[in-house]
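Undergrad: Show me the folded form of this:
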Amino acid sequence: MFFTYLRRELRRRRKAALVVASGLALGIALVIIVSSVSSGMSKAQDKVLESLYGLGTDMTVTKAAAAPGSGGDERPRFEFDAKDDEDETQSTDRVMVQGFQTLAATTVDKVGKQDGVADAVGGLSLTVMKVDGQFRRGEFKQDQSSGQGGQGGPGGGQGGGNGQPQGRVEGGGASFDVNSFTVYGTDVTQQGLGPLTSSKITKGRTFKATETDAKVAVVDSAYAKEKELAVGKTVTISGTKYSIVGVSTADSGDAAANVYIPLKQAQTVADSKDKVTTVYVQASDSQAIDTVKAAIQENISGTTVTTSADLADTVSGSLSTASDLASSVGKWLSIAVLVAAFLVAGLLTSSAVSRRVREFGTLKALGWKSGRVTRQVVGEALVNGLMGGVLGIAVGLAGAYIVTAVSPTLTAQLGSTGGGRGGMGGPMGGGGPGRQTASKTLDIALTAPVSLTTILVAVGLAVAGGLIAGAFGGWRASRLRPADALRRVA
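TA: As a prediction, the model looks like this:
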């Protein structure tokens, strides 16, 4: 009887049911779209941070910035020997630690022993500047006009009274090329942390755990293409040749370094034995990152701890702007539309009950109790809510699919955290020469993934909308009396 009457009434009031369902669908669809876009923003931001931190890294530890004027700055010096053969090429390398500040390798063990730290690994970030070219001697050109009548002077010399020939040097000079690239020394025994984990090996292989001091290298695909490098070839760092065993491609499109070599080899070429620039840390509990950060700063002096949240605060550009809009304006707008839809559904249901006074009054006169009438109204409203939920989910999924299909490109600019050299703790994080105030710019394609949680929330909203509308109508229906029906009939 309940379902028969419910089906008949919904069919008889199709237009009213469609209006209520459409209102709820609009609010639910907006919630789905905003939630999916916000999720896409979060993934895009994580992609930017992974290019610096690496997968699974929650924070980095670097040496605290030196006070202004306290030294620590080093300018690259290049020295060339004098050579008789002017056609011979002069070449020299300078390997510099990015940021010129290092930590003792024992710091890695100290960090790993802190409460809440699941794993810690050290890395050494280097910049290699290579200068090569040639010096050219100038040619002495005698001044012919001064050389002709200059013979009467003392000593019978030409050109002038001091006995020296008069002329000028023409030509000569120097032509040198400057090439710089970044090198990251990675702990091959612990490859689960660090910037290399945000890249995929597309050719060859990665390091073996036994290659702790081997002369092997993995190069970034973009750098390999630029310098025509490939697996099996060699790359030279400060006179040492490293065999290329693999080519990696960064997930974000921007690698943390051009060349990766074992940590011990990086320490050797940089003359930084038992030194690291960065300690990459993974917390045992993602909810305790702030606690772990505080513990490291308190127990290990002279260090700066940077979390991914700290780094996220430096992200600017269209990604940051769109993220702010999605998280603030978008969410508030979806909430406002959803509340409005609930109210409209409730008012329309209540209004429909008012127009059915004679019907419900007659049913009560025939023996229906108030509870049964109320359940009938709530049942109709709940069906309307579920219809709105289905329609809203369909529209929301379509909207999210359109956003993903279009994939608008957002720009993310990652600037300095203000912590000075090495303040952001990564190879590309402002620790090296020329990177102190420069920002890193990435182009990220926006997607709008819809999670199962979002769908369940939409279903919950649909049910809630139906119950709220039913509560309005049920309250109104419960107040009706059989006498009202008789009055309407008269």
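Undergrad: CA atoms for contacts and neighbours, from now on please.
TA: Will do.
Undergrad: Contacts for the one helix or strand D290 maps to next, please.
TA: Per DSSP states H and E, D290 falls inside helix 289-299. Under the criterion CA atoms under 8 Å, 6 or more residues apart in numbering, residues 58-59, 111, 114-117, 283, 303-307 lie in contact with helix 289-299.
Undergrad: how about a cut-off of 10 Å?
TA: Contacts to helix 289-299, defined as CA atoms under 10 Å, 6 or more residues apart in numbering, come from residues 58-61, 110-117, 281-286, 303-309.
Undergrad: Can you name every helix or strand that the helix or strand that comes right after it contacts?
TA: Following helix 289-299 in sequence order, the next helix or strand is strand 303-307 (DSSP H and E). In terms of contacts (3 or more CA pairs under 10 Å, 6 or more residues apart in numbering; DSSP states H and E), strand 303-307 is packed against strand 59-63, strand 278-283, helix 289-299.
Undergrad: Could you dump the ones you listed into CSV and include mean neighbour count?
TA: Listed next are the helices and strands packed on strand 303-307 as CSV, based on neighbours: other CA atoms under 10 Å:
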stretch, mean neighbour count
strand 59-63, 27
strand 278-283, 28
helix 289-299, 16
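Undergrad: any chance of those in JSON lines, with distance to N384 too?
TA: Shown next, in JSON lines, are the helices and strands packed on strand 303-307 (distance: least, CA to CA, whole Å):
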{"stretch": "strand 59-63", "distance to N384": "49"}
{"stretch": "strand 278-283", "distance to N384": "47"}
{"stretch": "helix 289-299", "distance to N384": "45"}
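Undergrad: between the ones you listed, which gets nearest to T106?
TA: Closest approach to T106 among the helices and strands packed on strand 303-307 (CA to CA): strand 278-283, 10.5 Å.
Undergrad: now that closest one and strand 303-307, what's the angle there?
TA: 50 degrees (axes from the mean of the first three to the mean of the last three CA atoms, to 10 degrees).
Undergrad: Strand 278-283 to helix 289-299, inter-axis angle?
TA: Going by the same axes, to 10 degrees, strand 278-283 makes 130 degrees with helix 289-299.
Undergrad: What ranges does the stretch 351-490 of the chain have for its strands?
TA: Per DSSP state E, counting those that start in this stretch, the stretch 351-490 of the chain carries strands over the ranges 409-414, 440-445.
Undergrad: The stretch 51-200 of the chain now?
TA: Using DSSP E, counting those that start in this stretch, the strands found in the stretch 51-200 of the chain span residues 59-63, 90-97, 103-104, 117-136, 139-142, 167-170, 173-186, 199-204.
Undergrad: Following up with a second sequence; could you model it the same way so I can compare the two?
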Amino acid sequence: MAAMNLYVRSQLRHRRRRAFAVIGAVALGSALLIALTSLGAGFREAARAPLAGIAADLIVTRPDTGSASGQSGRGVRQPFGLATFDGAELGEVRSVQGVREASGSLQIWDFGPRSTVTIAGVDPAQRAVGPGRILDRNIVEGRALRPGERGVAVLDRHYAAFYGTKTGRQVKVGTRMLPVVGVVEIKDAAQTAAANVYLPLADAQQLAGLPADQVNQIHVQVGDSGETEEVTARINDRIGNVSAITADSLVQIMGAVGRISARFSTIAAVVGAIGGLILSWTALRGLVAERTREIGVLMALGWRRGDVVRAFRLEALVLGLAGAALGILVGLALAGLMSYVPIPELLPEPPGGAGHGGTATETGGEGLPVSISLTALAAATLLAVLGSTLAGILAAHRVTGLKPARNLVSL
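TA: Next up, the predicted model:
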């Protein structure tokens, strides 16, 4: 055993180029597995974040097939292309199989002379899912809206700072002046609930000239997130043609890279790891083949075939461990760089912009929420070590299958 260890150490010292080639190939596979897995997880997390912030799995809207030509000019109105749901339809959604919670809200726009203000009508009693959850948890000044309250407003922090408005002052919404009772910070993780001004739902309905039970967004929390598509289909069957914003639809907005990374990152990572193992197998074959004469000498001196295979297995194991360690470091570095990749803007701003320097729908400057899973690290290490060791064993078996005399005359 001591002779075997001495032989392995001497080979690692004197055949550094080949050893580095094996280590590099193993490291490449490990790094690709870690980096691609992390990239896919980052895109999936980025797509889930806008909905996770409001504890929803989907946001249901109804396309408006009417003409938008009659909605020109200033004043308060619904967003172009959105129709409403009534209270009975909201109740139908809540009764759909697989729906845990559902709350309705009303998004409207206030077209002013130089800016467009987004307004969210919120039911303060609905705090489990939807904008009410954000107002309940993210207030940074003052207080949230109270159930049954009318004639007050909560402002987005950026909007309030831009216009120098604080709690206790008034803000103009449509033609009304309303006291500001609170300021809320809408982080990017909750951008689907973003607005400049938050009003009690009844006030928003009145401003838009809608009946008291009308909403144009339904935020739905599904019991099993894996059934989101099935629940969407049931809602569509129950209340007619609807559109749904889901994590998958947000991935679509991210573009081809996001779709491929989110859906096929695991497959791509495994393919990359296998590619690295193939390269390491090629390098190990060369490492073993160039020692054919040495193997013949060792076997002529009394080494058995099993001794030679164990020596190369030990050498391949050491190289695999070194490659796995290097690959993990490179993979972590690549994942760290990916965290600087900007997240695409998932939700469009209202037409004309909000008229101030930081709308709550902006995502610029935020990087992918990349995370490294222990499973990916373990898989990268396992594949690197087992793959390189197996490659070393197979290469050694191939050479030791020859008779010592043939090894001695091999070039």
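Undergrad: about what we covered before: quick one: which of the strands of the stretch 351-490 of structure 1 is nearest T206 of structure 1?
TA: strand 440-445 (25.4 Å).
Undergrad: Mind checking which of the contacts of helix 289-299 of structure 1 are buried?
TA: By neighbour count, with 16 or more other CA atoms under 10 Å, the contacts of helix 289-299 of structure 1 hold 58-61, 111-112, 114, 116-117, 281-283, 303-308 as buried.
Undergrad: sec struct for L348 of structure 1, please.
TA: Judged by DSSP: H, G, I helix; E, B strand; the rest coil, the three-state class of L348 of structure 1 is helix.
Undergrad: residues near the residue mapped onto it from structure 2, how many?
TA: Aligning on TM-score structural alignment places L348 of structure 1 opposite A283 in structure 2. The number of residues packed near A283 of structure 2 is 24, by other CA atoms under 10 Å.
Undergrad: Would you mind measuring from A283 of structure 2 to E149 of structure 2?
TA: Using CA to CA, to the nearest Å, A283 of structure 2 is found at 73 Å from E149 of structure 2.
Undergrad: next one: A273 of structure 2
TA: 59 Å.
Undergrad: So which of these two has more stuff around it?
TA: A273 (27 against 14).
Undergrad: Can you classify T167 of structure 2 as helix, strand or coil?
TA: The assignment at T167 of structure 2 comes out as coil when based on three-state DSSP.
Undergrad: what's near enough to touch it?
TA: T167 of structure 2 neighbours (CA under 10 Å, 6+ apart): E141, G142, R143, A153, V154, L155, A160, P179, V180, V181, G182, V183.
Undergrad: how close does the fifth one get to A256 of structure 2?
TA: Meaning V154 of structure 2. Shown here: V154 of structure 2 relative to A256 of structure 2, a distance of 38 Å by CA to CA.
Undergrad: cool, and the fourth one?
TA: Using CA to CA, one obtains 40 Å as the distance from A153 of structure 2 to A256 of structure 2.
Undergrad: about what we covered before: list the contacts for the match of L348 of structure 1?
TA: 18-26, 277, 289, 388, 391-392.
Undergrad: which of these lies closest to T400 of structure 2?
TA: Out of those, the member with the shortest distance to T400 of structure 2 (by CA to CA) is A289, at 10.3 Å.
Undergrad: The closest residue to the closest one other than its chain neighbours and D110 of structure 2, how far apart?
TA: Nearest non-adjacent residue to A289 of structure 2, counting by CA to CA, 6 or more residues apart in numbering: V399, 7.1 Å away. Distance, V399 of structure 2 to D110 of structure 2, using CA to CA: 80 Å.
Undergrad: need the contact list for the counterpart of V152 of structure 2 in structure 1.
TA: Using TM-score structural alignment, the equivalent of V152 of structure 2 in structure 1 is V216. Residues counted as contacts of V216 of structure 1 (CA under 10 Å, 6+ apart) are 206-208, 234-235, 241-246, 260-262, 265.
Undergrad: Pull the number of nearby residues for the closest residue to N216 of structure 2 other than its chain neighbours.
TA: Among residues not flanking N216 of structure 2 along the chain, T84 sits closest, at 4.3 Å (CA to CA, 6+ apart). T84 of structure 2 has 19 neighbouring residues, counting by other CA under 10 Å.
Undergrad: residue contacts, whatever residue of structure 1 lines up with T84 of structure 2?
TA: Residue pairing (TM-score structural alignment): T84 of structure 2 is matched to T102 of structure 1. Counting by CA under 10 Å, 6+ apart, T102 of structure 1 touches T62, K63, A64, L124, S125, S272, D274, K275, V276, T277, T278, G422.
Undergrad: and if you look at W332 of structure 1?
TA: W332 of structure 1 neighbours (CA under 10 Å, 6+ apart): V31, V34, L325, A326, L338.
Undergrad: Filter those down to the buried ones.
TA: Neighbour-count burial (16+ other CA under 10 Å) applied to the contacts of W332 of structure 1 gives V31, V34, A326, L338.
Undergrad: Surely R476 of structure 1 and R355 touch.
TA: No: with contact defined as CA atoms under 10 Å, R476 of structure 1 does not reach R355; the gap is 11.1 Å.
Undergrad: Look at these two and report which has more neighbours.
TA: Between R476 of structure 1 and R355, R476 has the larger neighbour count (other CA under 10 Å), namely 19 against 11.
Undergrad: Show the contacting residues for the more buried one.
TA: So R476 of structure 1 contacts T349, S350, S351, A352, V353, S354, V357, T374, V377, G470 (CA under 10 Å, 6+ apart).
Undergrad: Can you pick out the residue with more neighbours from V154 and A256 of structure 2?
TA: Between V154 of structure 2 and A256, counted using other CA under 10 Å, V154 has the larger neighbour count: 30 against 11.
Undergrad: So the more buried one: helix, strand or coil?
TA: strand.
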